[in-house]
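S.K.: This is a predicted model, with the sequence first.
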Amino acid sequence: MELMQHTPEISAYLAADAVIDHGHPCVRETVAMLRADRIGAYSYAKAAYEFVRDTIAHSADSGDMRVTWRASDVLAQGTGICHAKSHALAALLRAEGIPTALCYQRLTDDDGSRPMVHGLVAIRLPGMPGWLRQDPRGNKPGVDARFSLAEERLAWRVRPEFNEVDYPILFAEPHAAVLAALRAAPDRPALWRMLPTHI
């Protein structure tokens, strides 16, 4: 699948904003911890990815009812759904000058019911020919996402027979409908009802 930049300027994928707040002290402290003894963009990117995947709990897996959406809050509270974890990873990578986009899939339950938009990121590292998606959702039985530049190792492959979709657009900012749901939901059960089913 060919990924397409939503914004032509690469600088947009390095920017900080209210969501990907990579100037926040909590983000900077995490960057410093991850940067220690790591040389090069690849080593740092892999460490940041594994940190978010493995140490920030996916709230549906852990049973946490809190809803986080700002990168610094995700890191401080140690919890979030896929979108929130993607915001945190984007902040950690952009803080070190690694262009990072937000991207989305439309996924369903095993039987094709209950569609929902899933969030992940795409990155560009020096020497790479283009963008490659990475999914920091967090692993569990049946899910084995890995950091990989050779081929995508995402949490899920889409199933077109169930109208699942890999959206090819790379967003510099969170999709408006996703962010609106994250900001408005009082708890995770409410969030499941509010998240968009497509973008």
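M.R.: Here it is on my side, so go on.
S.K.: okay, CA-based contacts and neighbour counts for the rest of this
M.R.: Noted.
S.K.: what helix or strand is the residue nearest the centre of the chain on?
M.R.: Note on the chain: the residue nearest the mean C-alpha position is Ser86, at 1.9 Å, using C-alpha atoms, centre = their mean. Element membership for Ser86, per DSSP states H and E: helix 82-94.
S.K.: try this one side by side with the last:
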Amino acid sequence: METDTSRYPDSIGVFLAPAEYVDSDNTDIQAHAGRLATGRTPRHALIEIFRFVRDIPYGAPDFDRLASFRASDLISRGRGYCVPKACALAALARAAGMPARLGFADVSNHLASPRTVELMGSRTFAWHGYTEVLLDGRWIKLSPTFDAELCTRMGVPVLEFDGVADAHLPAFDPSGRTFMQYERLHGEFHDVPARFLANEMPRLYPRMCAAIRAGVVH
């Protein structure tokens, strides 16, 4: 799909440009964006893009392989964690002509399993990735992290996006228990800081990363 940057100032138009990891110029990304967006208004196209990325199954990160952060790699593999999923949403939105950028935050998962807490050494997940898309003059925050099947197993609501309100990870589960809490925002990025994350995550969570490398966590 052709992306027209001329109607945006340079400070916004940059978020329509392809990047190393938000590779919106990739042929597979372009094909998926065309299928999801053609014939739809930007709002309805974004709803379709969000649902498509959301329901790519959640999987353990692969910090030893920088390509795993790339949007097209996630689409090809059909599995990934929050950062490449946010990257894929941004790439598809850019390919569909909507400015998009990445946001990062530290979040606390109050419903994380005891095993996960043990491996992480904390309930706080550093550098959780989400997406911001410019629609009707407003940056909308979207978190396509957990697929519908995983949410059902976790007993939490499937996150929906109505095309208007932010779709962040839910603060509470259906029983009113605290679920996800945003602790610290790290700002917005044009592309994934992949090399930083590949070094920072093993430093912060050595046991979890060792378990992933050993194939104990998938």
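M.R.: Received, thanks. Since the structure is predicted, the reported quantities are computational estimates derived from the model, not experimental observations.
S.K.: all helices of the first structure, in order?
M.R.: In the first structure, the helices defined using DSSP state H lie at 25-35, 41-55, 59-62, 71-77, 82-94, 176-184, 188-194.
S.K.: picking that back up, which ones are touching the residue nearest to the centre of the first structure?
M.R.: 102, 119-121, 135-137 (C-alpha atoms under 8 Å, 6 or more residues apart in numbering).
S.K.: Max pairwise distance over those residues: which two?
M.R.: Leu102 and Arg137 (13.0 Å; C-alpha to C-alpha).
S.K.: of the two, who's got more company?
M.R.: Arg137 (28 against 24; other C-alpha atoms under 10 Å).
S.K.: Roughly how far does that one sit from Lys85 of the first structure?
M.R.: Arg137 of the first structure is 7 Å from Lys85 of the first structure, where distance means C-alpha to C-alpha, to the nearest Å.
S.K.: show me what contacts Gly127 of the first structure?
M.R.: Residues counted as contacts of Gly127 of the first structure (C-alpha under 8 Å, 6+ apart): none.
S.K.: Next: Gln105 of the first structure.
M.R.: 117-119, 158, 164-167.
S.K.: what's the overlap in contacts for Arg137 and Lys85 of the first structure?
M.R.: Common neighbours of Arg137 of the first structure and Lys85 (C-alpha under 8 Å, 6+ apart) are 53, 58.
S.K.: what's the helix holding Ser86 of the first structure aligned against in the second structure?
M.R.: Under TM-score structural alignment, helix 82-94 of the first structure corresponds to residues 82-94 of the second structure.
S.K.: Pull the number of nearby residues for the residue lying closest to Leu149 of the first structure once chain neighbours are set aside.
M.R.: Beyond its immediate neighbours in the sequence, the residue positioned closest to Leu149 of the first structure (C-alpha to C-alpha, 6 or more residues apart in numbering) is Leu132, lying 6.7 Å away. For Leu132 of the first structure, the count of nearby residues is 22 (other C-alpha under 10 Å).
S.K.: how deep is Asn26 of the second structure tucked in, by neighbour count?
M.R.: Using other C-alpha under 10 Å, Asn26 of the second structure has 15 other residues around it.
S.K.: how near is Ala122 of the first structure to Leu107 of the first structure?
M.R.: Taking C-alpha to C-alpha, one finds Ala122 of the first structure at 18 Å from Leu107 of the first structure.
S.K.: So those two - more neighbours on which side?
M.R.: Leu107 (25 against 22).
S.K.: what residues are up against that one?
M.R.: By C-alpha under 8 Å, 6+ apart, the residues touching Leu107 of the first structure are 115-118, 158, 164-165.
S.K.: Wait, Cys87 of the second structure touches Ala19, no?
M.R.: No - at 10.2 Å, Cys87 of the second structure and Ala19 do not qualify as touching, with contact defined as C-alpha atoms under 8 Å.
S.K.: Mind checking which of these two has more residues around it?
M.R.: Cys87 (32 against 16).
S.K.: need the contact list for the more buried one.
M.R.: 21-22, 69-71, 102, 130-131, 191-192.
S.K.: Show me what Thr30 of the first structure lines up with in the second structure.
M.R.: By TM-score structural alignment, Thr30 of the first structure lines up with His32 in the second structure.
S.K.: what's the closest non-adjacent residue to its match?
M.R.: Of all residues not flanking His32 of the second structure in the chain, Leu92 sits nearest, at 7.3 Å (C-alpha to C-alpha, 6+ apart).
S.K.: Chain neighbours aside, what residue packs nearest to Leu107 of the first structure?
M.R.: Leaving aside its sequence neighbours, Leu107 of the first structure sits nearest to Glu164 (C-alpha to C-alpha, 6+ apart; 5.1 Å).
S.K.: where's that neighbour relative to Asp111 of the first structure, distance?
M.R.: Separation of Glu164 of the first structure from Asp111 of the first structure (C-alpha to C-alpha): 12 Å.
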